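Chemist: task: produce atomic coordinates for the following.
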Amino acid sequence: MAAEVAGTSSESVPSDRLAARLAREMTGDVLFDRFSRGRYATDASFYQIMPAGVVVPRTMDEALRALAIARDEGVKVTPRGGGTSQCGQTVNDGLVVDLSKHLNKVLSLDLAGRTCVVEPGIVLDDLNRQLKKHGLWFPVDVSTASRATIGGMAGNNSCGGRSLRYGTMRDNTLAMEASLADGTLSRFGEVSHDLSDVGSDDSARALFRDMLDLGAREAEEIAARFPKVQRRVGGYNLDALVPRNAPNNMAHLLVGSEGTLAFTTKVELKLWPVIRNKALGVCHFGSFYEAMDAAQHLVKLKPIAVELVDRTMIALGRDIAMFKPIINAAIKGDPDAVLVVEFAEEDQADNLVRLKQLGELMGDLGFGWTNDQRKWGGVVEITEPALQSGIADFRAAGLNVMMSMKQEGKPVSFVEDCAVPLPHLADYTARLNEVFARHGTSGTMYAHASEGCLHVRPVLNLKLEKDVKAMRAIAEEAFALVREYKGSHSGEHGDGLVRSEFHETMFGERLVADFREVKQRFDPAGVLNPGKIVDAPRMDDRSLFRFKPGYRVTELKMKLDWSAYPGAGGGFQGAVEMCNNNGACRKLEGGVMCPSYRTTRDERDVTRGRANTLRLAISGQLGADALASDEMMETLKLCVSCKACRHECPTGVDMAKMKIEVLAARAASHGLTLRDRLVGYLPRYANLASRLAPLANLRNRTPLLRKLLERFAGISARRALPAFRSDVFVPPAEVVGSEGGREVVLFADTFNRIYERENLDAALRVLVAGGYRQKPGCTRASNHPSRTSNKRPWTPSFRKLESAIYGCGYNS
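Modeler: Got it, this is the predicted structure:
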């Protein structure tokens, strides 16, 4: 195993006193061991900072108590929801407070007023499932809706794909309740400029007065320097403080503040009627530039979204089984880019009219169906709800699809959500590609084209110093282009560690000083998530990276084939590192990933948490022999090897296969336990046990035997074992089915043969009814080494497959 990674020695060492106080005064989880801290050291960015500890409060009072204890101990606090931040907002070396497990309730719902109040840990999809039965939804539909929490979305000022109609998180947040770092609990909402509607005894009155005075003082500078694009989520929202002919909403200063100003306890949201009818037009273009240039014209039809998918994303999607049929149905030929234009009027007839107008407009722009590849285009109309949902899922998975490349270099997020005015979008993207080329790379692109917000990720390997330097240079040149076009260097994903250091060049020295003034007024001791928005480190400080300068994985001896991936262990390293922490495995409904997380809601039991633990272990960051340790076994204990992650994770992380390697490492290091042997060798003794079924089943009827087996084999005395039976399944001695039917082989596994033969009997009946036939001896039982009742009419390749599946040996 590799030595501990260089740079980790400077990470915070857990405070025994802090951990003891938290454990004494909280009922929620208090996690200060290295494995748990490692699981919270990353988000969906390329950063990794080991926290001092983690708490998972059961109540908001406990969360505020944790904040108070940390303040007393001089430890910084970072609130965390789904941990899906792209820019490093939710990592820090202090105390992480995970609000997602317990603080996730709808506190009130006003149907007439179309508002609701929620706890910050509620997941967007979960909220919308509860609202749907009332005909309402919260429309800030981020691509990570299955795991993004409302508190995290407010902290980030999230936007979503339909902000053209519904606006951003700021536009849909009515009020917030939050605690300042000193423990002051206040309500942030609309206030008049003279604060006549705020009580004189309100502890927040003086704070509000100072903020409104700052807004009045800096109104001209704010008007001059803040980008005039809807998608601007950089810095503090000082424009919410300037004088106007309407109340100022103080909650809008907290929105987008990334947990640096206050600790959110409640969020009041504006709700909208659900979309009942939709129509999509998939517009095809022969060049990327033409697609970007066309966006400014297509928005004139008033769609609710115009989304870009480029050639790279189309090709990657066609290699993913769940997306291939969707792409084949929606995309014709080989376009360089498509724009997905979505209409959602109340009357479907209106949507169909606009869809027709879209085709006519594309023709007027010179992009009708044609054989001329220079002006190749056209519109595929999508009105079927199932296909519309499939396209939406593909777009939502865009970030992860881009990360599915099985190579050392990956698309890296750092300039990926810049926003420029629509008339400049085509020129900006063309010049950005020139920047990439100058630095020896290319980028993957997709966009909220209706908003001029481009999701672009240059392909880089951040384990290499030269690529880190290229990243820095690309960032500086890209942000200069954004300033030239009067755009925003952050149009959706916030500041975090990636962009905060660039605020002075974006907003100017005076406004950055104002940002610092706001931070100082709210949080003078710097307790709340410091290093974000103001006083940030350099974005290319490699000591903060997931792959630090000393990151390495020594050669590992693996049991399975990982050759499709790069890195040590025949590619095992690369397979583990495919997890980009985007958290699709944290979804609570839809599909089946990840069943153990859905039960426990613990980061330890989600595929992402397990993959992070494996990466830290094989790179030496969790100590010697971590791969075979007790803590690693605890991490994988509840993985049921269902393979859901392999099929539903957009980057294909196969935790069931990885668990086999961990079990092999454990066996090699510690040997097999009695329990391992009883379970693993069941096929070897199952036939004998079935002949002695009454004796073998005696354990279930004898309390003493139950206790002995629990003590020596770790099999719970409270649980009955499957009962052996003497009438085991035996393959038929004659042909089953008609002579003319197609021949089949029935694989008879140990459990069904020995315990539940009815399943195999029923399977044979179904096969016969379906017109199949089975020759004598062609039922393959997996009870190695006994093969006396099963002839083996197999080809060598079939026997190799048999060996791979059952581990029962192969002889030619």
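
Chemist: CA atoms for contacts and neighbours, from now on please.
Modeler: Will do.

Chemist: residues of stretch 62-80 that come out buried?
Modeler: Using 16 or more other Cα atoms under 10 Å as the test for burial, stretch 62-80 gives 62-71, 75-80.

Chemist: would you map the strands across the stretch 101-250 of the chain?
Modeler: 106-110, 115-118, 136-137, 173-179, 185-188, 190-191, 248-249 (DSSP state E, counting those that start in this stretch).

Chemist: mean neighbour count added to these, as JSON lines?
Modeler: What follows is those, written out as JSON lines (neighbours: other Cα atoms under 10 Å):
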{"stretch": "strand 106-110", "mean neighbour count": "14"}
{"stretch": "strand 115-118", "mean neighbour count": "20"}
{"stretch": "strand 136-137", "mean neighbour count": "22"}
{"stretch": "strand 173-179", "mean neighbour count": "21"}
{"stretch": "strand 185-188", "mean neighbour count": "19"}
{"stretch": "strand 190-191", "mean neighbour count": "18"}
{"stretch": "strand 248-249", "mean neighbour count": "21"}
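
Chemist: ok, now which ones touch residue 331?
Modeler: With contacts taken as Cα atoms under 8 Å, 6 or more residues apart in numbering, residue 331 has the following neighbours: 282, 284, 380.

Chemist: my bad, should have said residue 234
Modeler: Applying Cα under 8 Å, 6+ apart, one finds that residue 234 lies in contact with 256, 488-491, 494-495, 503, 533.

Chemist: those into TSV, with extra columns for secondary structure and neighbour count?
Modeler: TSV is the format used below for those (DSSP: H, G, I helix; E, B strand; the rest coil; neighbours: other Cα atoms under 10 Å):
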residue	secondary structure	neighbour count
256	coil	30
488	strand	27
489	coil	33
490	coil	26
491	coil	28
494	coil	30
495	coil	31
503	helix	20
533	coil	29
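
Chemist: okay, these in JSON lines with distance to residue 321 next?
Modeler: As requested, these are exported to JSON lines (distance: Cα to Cα, whole Å):
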{"residue": "256", "distance to residue 321": "37"}
{"residue": "488", "distance to residue 321": "36"}
{"residue": "489", "distance to residue 321": "35"}
{"residue": "490", "distance to residue 321": "33"}
{"residue": "491", "distance to residue 321": "32"}
{"residue": "494", "distance to residue 321": "32"}
{"residue": "495", "distance to residue 321": "35"}
{"residue": "503", "distance to residue 321": "42"}
{"residue": "533", "distance to residue 321": "40"}
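
Chemist: please provide the structure for the following sequence as well, for comparison with the first:
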Amino acid sequence: MTAQDITAALRTAVAGEVDDSDRRRAEYSTDASNYRVVPQVVVAPRDADDVLAALDVARRLEVPVTARGGGTSVAGNAVGPGMVLDFSRHLNKVLSLDPEARTAVVQPGVVMSDLQAVARPHGLRFGPDPSTQNRATLGGMIGNNACGPHAVAYGRTADNVRSLEVVDASGRRFTAGAGSGALDVVPGLEKLVGANLATIRTALGRFKRQVSGYSLEHLLPENGTDLAKFLVGSEGTLVTVLEATVDLVAMPTAPVVVALGYPDMPTAADAVPALLGFDPLAVEGIDARLVDVVRRHRGPAAVPELPPGGGWLLVEVGAREGEGPEDVLARARALAAAGGTDAAAVVPAGAQADALWRIRADGAGLGGRTPAGDPAWPGWEDAAVPPERLGDYLRDYTALMADRGVDGLLYGHFGDGCVHVRLDLPLETPAGIGPSREFLEASADLVARYGGSLSGEHGDGRARSELLDRMYTPEVLDLFGQVKTLFDPAGHLNPGVLVDPAPLDADLRRPYAKPTPARKGFAFLEDGGDFATAVHRCTGVGKCRADNSAAGGFMCPSYQATKDEKDVTRGRARVLQELTNGSLIPTWDSPAVRDSLDLCLSCKACSADCPTGVDMARYKSEVLHRAYEGKVRPVNHYLLGQLPRWTGLVTKVPGLARLSNTVLKARPLARLVLRAGGMDPRREMVTFAEERFSTWWRKRDDGATASSRARLDTATATGAPPAVGASSSARASKGRAPERAAADGVARRRVVLWADSFSETLDNDGARAAVTLLEQAGYEVIVPAENACCGLTWISTGQLDGAKKRLTHLLGVLAPYAANGIPVVGVEPSCTAVLRSDLPDLLPDDPRAQMLADDTYTLAELLTAPAPVGPGPDWVPPSLEGVEVVAQPHCHHHSVMGWEADAALLARAGATVTRLAGCCGLAGNFGMEAGHYDTSVAVAENALLPALREAGPDTVYLADGFSCRTQADQLAGRHGVHLAQLLTGQR
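Modeler: The predicted structure follows:
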């Protein structure tokens, strides 16, 4: 039976999407694991009937089936060679919730945080809460028996499932429940359990986190003969879940966090048994090195002060029935006293407690790289041992790591004895596969010696199923095989997992990616100069699929609009990873690559929000650069991609900008021009500045002042600068700017205001206001005599040769100022971000590039910086008391520079600020291009447009980005202002 026959049969039987394109198969070829198994077809069923129809086709045509939720499985549980069923696309609803019974009925594709949102108004929640809860689905959690920090109090997913509506491999649909007769729905199951009671009682269910293999202990009569709980954790190898009834628990009240510091992680683990008697809600272990990584990635302010130590326990205590806040505090203090350490802090619920938990939550993603920045892989992700043996296990395991030269960040659910770690196994080349296997085998032997479980919550999958014989006897493994035969006699459900396992070193993804050295485009300095290494930063953890706005994130705007794996950072990374192995997707200009990148807004949000540092905007630029090398490009690349060239020509000729603006107000003509230029005719043409900023600057003062300023400008730019290779960063607070100013007899600090091409030729109100504000703050403002473009639009369209030419020219204009310790302040965030991020990677051999990047500031960064860069402690920003502001941070501002300085400056000024999270949707050329309008509007509807509709008429719309102001103006008729305009009273 050919793949085409299978697809044809499915399209006849199924109403949902059926896709066998190379691009779609690439997107689903891996999950959050190390494995790559390319499916024949991907099906997104619309309802349960679709699922049954798809399974019927699979059964008739003997096609393997793998069920998939959010695709965050780290053990290779959600990849398979035949049909992949994606439940997250359509079967993602909470069907009902009964607050009295404390139950909910859910479809398997429901994201866990969505269930929590529905339950929260009733004071309820689903107990288990893995760190991926804002993208993990209930079906996936049921498949893997997910747990999370609060499993100490609420148990595993298995402990919170009441019944399951399922269908097995033979097409039998039944409700799995508990009690007498529960096993009758599967012929032979009751007899098999009865014949193996001794084996089940002695080998399985020995401690809470023993989830490896099949959890047959739930079928024992003393455990309620619970078929539903048994099926939880079977990893899609026995049944396909259609619907689940789950238990809910009361939300904890007055929770208090106790932070306990110890010399190291094993010592922290030794203290766990003594703490469990206090009925904690969670007992989490974190390592000092993980805290350091969070601090580097999120910034020092993201990490609250912890008690002294090299390893910590974060213990959460909540109210028991009848207890009040004071009772909880008293129990928390008693727990702290029993922790065996004087390094203790009791933190009531609030911002500091939330920040402590974010350290732990970030571990799931940040653990994907070692402290040295090397890739760290799953594979030994969640082994568990009885809590009373955890300290000794950690000592032996860390010794094993040291002996084998393996590194990774340890953290985990210490209250349950479960340890998370990703390891820098040498998986970049096939030569590293053997040593990696040997380490995993040794790890399995060690955890077995401690009576532990290869998996404590993520399932065995392809990573550990082969190792089950090191944990279980042949009798137990034979029993697992008999169970599999009862439910799936042909072995078509998730083959290669648990029973008849695939080798743990088969189908690995990373070793077979071909080196793809940098070539004339980006250097990929942080990835060893290799594009393949860069795109393999994506480990599939799937944070890009979540609604990150609640945490102030912007990633991934196109996915939030379409909810299609094609349009999420992870899906794009998978396609580019396939490009680097050259099999499924062979060339840079493949249709699959083009389609995958088409709706990427190049917002760069992933570069900040993705815990592994994926920068899809950069990857897209590099792909376009290579795909169109020596070829004719789309017309919008020449028009929008070289926009500063055309706006410069229009505004250079006196009167031409005014004439163009007048003519293009005629909508028929504007639509014709837009369509001819590869743009959407529903858009409006940009308005050209009728007076350039540089012209305004030259005319601004009388001859004497202008002459003085010109002499200052020329002397600074052409004077003998320090050696460029020397450390001359103003950002490093060397104090050079004020010293040089004093030597030249100028009392005020000097600063260069760099008006980019947008601020020069399209909208220069912000640049003009910046001059006024900086002078009010005591700066001597310098505007270079020569305009300098950063090449942003060339970068976003992959015209990297042209971008490099412009950046080389820009260095000649701006670098002398930085070399003299004079900071450069950008007006447009996206252009400022180019100098801070793209410039050093495009021109890595020019030492001026990093120097200028280090000395480039946003306006808010400069005004909030300490002396000698900042305006000094005596400067007070203009009052914004009583001013309501809706602020749209530009994506590049958020991603590269961060918006914290802006927030601090506005708070100091007294403004009341509603800070939006998420992209405006225009994203430079993206929203203007034909085919992108609907997505652009949908992205704007995520945050921007609703906020503008709700804002009062006197509310100020603050947007430093030209794109953000343009989007609001065109879609909402709302005028936006730059920060400089706001602070100078131009509202």
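
Chemist: re the thing from before, quick one: which of the strands of the stretch 101-250 of the first structure is nearest residue 734 of the first structure?
Modeler: Go through the strands of the stretch 101-250 of the first structure one by one with Cα to Cα and the one that ends up closest to residue 734 of the first structure is strand 136-137, at 61.5 Å.

Chemist: quick one: residue 333 of the second structure and residue 344 touch, right?
Modeler: No: here residue 333 of the second structure lies out of contact with residue 344, judged by Cα atoms under 8 Å, at a distance of 9.2 Å.

Chemist: ok, how many other residues are close to the alignment partner in the first structure of residue 115 of the second structure?
Modeler: For residue 115 of the second structure, the aligned position in the first structure is occupied by residue 127, per TM-score structural alignment. The local packing of residue 127 of the first structure (other Cα atoms under 10 Å) involves 20 other residues.

Chemist: now do residue 300 of the second structure
Modeler: Other residues within reach of residue 300 of the second structure by the criterion other Cα under 10 Å amount to 12.

Chemist: cool, and residue 536 of the second structure?
Modeler: Number of residues near residue 536 of the second structure (other Cα under 10 Å) recorded here: 22.

Chemist: follow-up on the earlier one: looking at the second structure, which of the contacts of residue 331 of the first structure hold up?
Modeler: Checking the contacts of residue 331 of the first structure against the second structure (both residues aligned by TM-score structural alignment, their matches' Cα atoms under 8 Å), the contacts still present are 282, 284, 380.

Chemist: how far away is the first one from residue 237 of the first structure?
Modeler: In this case it means residue 282 of the first structure. Residue 282 of the first structure sits 36 Å away from residue 237 of the first structure when distances are taken as Cα to Cα, to the nearest Å.

Chemist: which ones are touching residue 578 of the first structure?
Modeler: When contacts are counted by Cα under 8 Å, 6+ apart, residue 578 of the first structure is found next to 403-404, 406, 651-653.

Chemist: what do we get in the second structure for it?
Modeler: So, by TM-score structural alignment, residue 578 of the first structure is matched to residue 537.

Chemist: which helix runs longest in the second structure?
Modeler: Secondary structure assigned by DSSP state H gives helix 800-819 as the longest helix of the second structure.

Chemist: C-terminal to it, what's the next element?
Modeler: Sequence-wise, the next helix or strand beyond helix 800-819 of the second structure is strand 824-826, with elements assigned using DSSP states H and E.

Chemist: list the contacts of that following strand.
Modeler: For strand 824-826 of the second structure, contacts defined as Cα under 8 Å, 6+ apart pick out 751-756, 814, 817-818, 832, 855-859, 862.

Chemist: out of the residues you listed, which is most surrounded?
Modeler: Across the contacts of strand 824-826 of the second structure, the neighbour count under other Cα under 10 Å reaches its highest value at residue 818, namely 29 neighbours.

Chemist: what residues are up against residue 788 of the second structure?
Modeler: Residue 788 of the second structure sits next to 755-757, 806, 809-810, 813 when contact means Cα under 8 Å, 6+ apart.

Chemist: equivalent analysis for residue 126 of the second structure, please.
Modeler: By Cα under 8 Å, 6+ apart, residue 126 of the second structure lies in contact with 115-116, 119, 160, 246-249.

Chemist: gap between stretch 408-415 of the first structure and the chain center?
Modeler: 16 Å (Cα atoms, centre = their mean, to the nearest Å).

Chemist: no wait, stretch 509-528 of the first structure
Modeler: Here stretch 509-528 of the first structure shows a centroid-to-chain-centroid distance of 31 Å under the convention Cα atoms, centre = their mean.

Chemist: what do we get in the second structure for residue 522 of the first structure?
Modeler: Structural alignment places residue 522 of the first structure opposite residue 487 in the second structure (criterion: TM-score structural alignment).

Chemist: do residue 595 of the first structure as well
Modeler: Residue 595 of the first structure maps onto residue 557 in the second structure when the alignment is built from TM-score structural alignment.

Chemist: just checking, that match touches residue 938?
Modeler: No: Residue 557 of the second structure is beyond contact range of residue 938, at 9.1 Å (criterion: Cα under 8 Å).

Chemist: who has more neighbours out of these two?
Modeler: When neighbours are counted by other Cα under 10 Å, residue 557 of the second structure and residue 938 differ, and residue 557 comes out ahead with 32 against 19.

Chemist: so how far is residue 546 of the second structure from that one?
Modeler: From residue 557 of the second structure over to residue 546 of the second structure the distance is 10 Å, taken as Cα to Cα.

Chemist: in the stretch 201-350 of the second structure, what residue spans correspond to helices?
Modeler: Assigned by DSSP state H, counting those that start in this stretch, the helices in the stretch 201-350 of the second structure fall at 227-231, 265-270, 272-276, 288-298, 325-337.

Chemist: buried deepest among those, which one?
Modeler: Of those, the one with the most neighbours on average (mean count of other Cα atoms under 10 Å) is helix 227-231, at a mean of 26.
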